[in-house]
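Trainee: Have a look at this fold, sequence not included:
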């Protein structure tokens, strides 16, 4: 006996509402568990080059570093035996009076450690004002 003779078959259909609910739950889970890292930024104000050459500053100590790791303090070569010795060279080169500015002129191929050595020597010598020399790229 066939009791469903005049009845038509229902077409199968896909219900998207549960799928959307699951996707929203996954999205909320990812938003809650994601960590957003903030990296500390170094704020640097670089000077702009102009047509006028800046005047000589008498309370300046220039330290040059070459790729081989050799140091020159105010045009005088320094035999590097350690940070303490470099600190003593900076103290001897410092002019009397106001706190000098230590200007580090490092070659682009100089090691990072060489520059850090100069910065550490300036800290040991008690000089807190440090700057770097750069050159502008020609375009």
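Mentor: In hand now; what should we look at? Predicted model, so just to flag it, every value in this text is computed and none were measured. Numbers count the residues shown, from 1 in each chain.
Trainee: For the rest of this, base every contact and every neighbour count on C-alpha atoms.
Mentor: Noted.
Trainee: From residue 117, how far off is the closest residue in space to residue 130 that isn't next to it in sequence?
Mentor: In space, and not counting its chain neighbours, residue 130 is closest to residue 102: 4.7 Å by C-alpha to C-alpha, 6 or more residues apart in numbering. Residue 102 is 13 Å from residue 117, where distance means C-alpha to C-alpha, to the nearest Å.
Trainee: hold the first one in mind and look at this next one:
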């Protein structure tokens, strides 16, 4: 009887552990610390991408407009949406670890506007002000390059 109870408890604990791990996996955070996944896609109401778990899918799911999701270079005023998530000319995008960020007003001397390499945190800080014009090269919802214009 004791052996049967022990096996039952072991199976129950294993099942609970599996469910807990699955729950954590499904609510995993993106590179900027914000939640990504199918819950993000369904919460927006667009329904265009369900079950997506990449930052680009979460960015794409926030706007149902197909031409707003096209890859390419967009120029306009930089707007802050969330940590690591910005917008330019109505086009939301994510900043990745390998995104190339350059501009004197972002992290360097505004007088020279030299092509200094900047960090995502510096770009977020400047985007909060909302008065910087940039050119952003976007691929699959993630910025490959952000350059001050």
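Mentor: Yes, it's here. Only a predicted model underlies this, so the values are computations on that prediction, with no experimental measurement involved.
Trainee: what's the TM-score for these two chains?
Mentor: The TM-score (TM-score structural alignment, normalised by the length of the first structure) is 0.31; 77 aligned residues with a C-alpha RMSD of 4.9 Å.
Trainee: Count the residues that sit near the residue nearest to residue 130 of the first structure.
Mentor: 23 (other C-alpha atoms under 10 Å).
Trainee: again, but for residue 121 of the second structure
Mentor: Residue 121 of the second structure is flanked by 14 other residues according to other C-alpha under 10 Å.
Trainee: C-terminal to the longest helix seen in the first structure, what's the next element?
Mentor: As assigned by DSSP state H, the longest helix anywhere in the first structure is helix 17-33. Remark: after helix 17-33 of the first structure, the chain's next helix or strand is strand 60-65, criterion DSSP states H and E.
Trainee: Next SSE downstream of that following strand?
Mentor: Counting by DSSP H and E, the next helix or strand C-terminal to strand 60-65 of the first structure is strand 71-73.
Trainee: Could I get the contacting residues of residue 122 of the second structure?
Mentor: Contacts for residue 122 of the second structure (C-alpha atoms under 8 Å, 6 or more residues apart in numbering) come out as 106-107.
Trainee: again, but for residue 129 of the second structure
Mentor: residue 79.
Trainee: same thing but 7 Å
Mentor: Not one residue lies near residue 129 of the second structure by C-alpha atoms under 7 Å, 6 or more residues apart in numbering.
Trainee: quick one: it from residue 78 of the second structure, how far?
Mentor: Taking C-alpha to C-alpha, one finds residue 129 of the second structure at 9 Å from residue 78 of the second structure.
Trainee: ok, now residue 106 of the second structure?
Mentor: Applying C-alpha to C-alpha, the value for residue 106 of the second structure to residue 78 of the second structure is 11 Å.
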